[in-house]
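**Q** heads up, no residue letters with this:
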């Protein structure tokens, strides 16, 4: 997944987030975008097909409708994909999910963090680090823990 948030995908992701928030379906759209992102990551040829300039609008619309049905996408997400298709901006689907996820976490008062330690920490040690990050950021940290015996000691965040 690309994490380069240029102005265009950022603008589209914000608009989608506001529409989802207005419809009280922020979580549903988040799940939809994760499913789309996984689909595009797993099937690179599918992404290439969607971006093929030789593909007619009718065929592309049929493919997008089938994809929406297969993934059981929420109507807000479906309309958003239709908008991207209409504006010829489907390539933005590679970056929009990551930025939407960032907005989703921000709205929920959460932050993602990765912590690498030389040894496995007990639950008390993990709780201390979580409390420190929560105090420092003012948000609830969602930490992915990694053990790497090659670091000499301490931890890497």
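**A** Alright, I've got the coordinates. Just so it is clear, the model here is predicted, and its values are computed rather than measured.
**Q** switch to C-alpha atoms for all contacts and neighbour counts from now on
**A** Fine.
**Q** And the next helix or strand past the helix or strand harbouring residue 125?
**A** Element membership of residue 125 [criterion: DSSP states H and E] is helix 123-137. Under the assignment DSSP H and E, the closest C-terminal helix or strand after helix 123-137 is strand 140-147.
**Q** try this one next to it:
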């Protein structure tokens, strides 16, 4: 897998690559993936946790202690807990969200999957996700993992990013195109 250029170019990419390499060497990729999924969900649900991670006003030691307690509450594996502590000690908690996203991409590539980032105006149900996986899988010839996000500002439709390809079938984009065409 090629990680030397694009992924490792960013700070979050270097942290994610280091965590992935450690997890792979310890044969803990799935355990770390599950722990990061729990942490990602907790970040999405808790405004306090999101503020802790992004605020420069929280000291490194205080952030490390708070995240150690959070890791215990969430039941994170030891490798992930140690990694979060390293991010806190290095003052890099602001990179946590991007690091999780990049780690998920590396783990998916390791499993032979491709990750599609899907943005919709409303949450997709299981049947819609399954149909989207099947269509995208047929298009690229690999298993697809869907990373779904909700953004009401697209009004409707979907925006799908699969590798370097982007399919923008959102109503917002169609309305913008129509407005541009009407201007002449």
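**A** Cool, got the structure. These numbers were taken from a predicted model, which means no experiment stands behind them.
**Q** how far is the helix holding residue 125 of the first structure from where the chain is centred?
**A** Offset of helix 123-137 of the first structure from its chain centre (Cα atoms, centre = their mean, to the nearest Å): 25 Å.
**Q** What is that helix packed up against?
**A** With contacts taken as 3 or more Cα pairs under 8 Å, 6 or more residues apart in numbering; DSSP states H and E, helix 123-137 of the first structure sits against strand 140-147.
**Q** Please identify the buried residues of the strand it packs on?
**A** Buried residues in strand 140-147 of the first structure, defined by neighbour count with 16 or more other Cα atoms under 10 Å: 140-141, 143, 146.
**Q** what's next to it, contact-wise?
**A** With contact meaning Cα atoms under 8 Å, 6 or more residues apart in numbering, strand 140-147 of the first structure is reached by 109-120, 130, 133-134.
**Q** 6 Å instead?
**A** Contacts to strand 140-147 of the first structure, defined as Cα atoms under 6 Å, 6 or more residues apart in numbering, come from residues 110-119, 134.
**Q** closest to residue 63 of the first structure among those?
**A** Ranked by distance to residue 63 of the first structure (Cα to Cα), these are led by residue 112 at 33.8 Å.
**Q** Excluding residues flanking it in the chain, which one is nearest that closest one?
**A** Among residues not flanking residue 112 of the first structure along the chain, residue 142 sits closest, at 4.7 Å (Cα to Cα, 6 or more residues apart in numbering).
**Q** now swap in residue 47 of the first structure and tell me
**A** Using Cα to Cα, 6+ apart and skipping the chain neighbours, the partner closest in space to residue 47 of the first structure is residue 40 (5.9 Å).
**Q** Which positions within stretch 33-48 of the first structure qualify as buried?
**A** 33-37, 40, 47.
**Q** Okay, and the counterpart of residue 104 of the second structure in the first structure sits in which element?
**A** Aligned against the first structure by TM-score structural alignment, residue 104 of the second structure finds its counterpart in residue 101. In this assignment (DSSP H and E), residue 101 of the first structure forms part of helix 96-108.
**Q** mean deviation of that helix from the second structure?
**A** Per the superposition on the second structure, helix 96-108 of the first structure and its aligned residues are separated by 0.6 Å on average (mean Cα distance after the TM-score superposition for the first structure).
**Q** Can you check which helix is longest in the second structure?
**A** In the second structure, taking DSSP state H as the definition, the longest helix is helix 29-45.
**Q** Now it on the first structure. Mean distance?
**A** So helix 29-45 of the second structure averages 0.8 Å relative to the first structure (mean Cα distance after the TM-score superposition for the first structure).
**Q** in the second structure, which spans are strands?
**A** 113-120, 143-150, 157-162, 165-170 (DSSP state E).
**Q** Let me have the ones you listed in TSV, adding distance to residue 12 of the second structure as columns.
**A** Shown next, in TSV, are the strands of the second structure (distance: least, Cα to Cα, whole Å):
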stretch	distance to residue 12 of the second structure
strand 113-120	18
strand 143-150	18
strand 157-162	20
strand 165-170	22
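**Q** Distance from stretch 21-28 of the second structure to the middle of the chain?
**A** Its chain's average C-alpha position is 19 Å from that of stretch 21-28 of the second structure, according to Cα atoms, centre = their mean.
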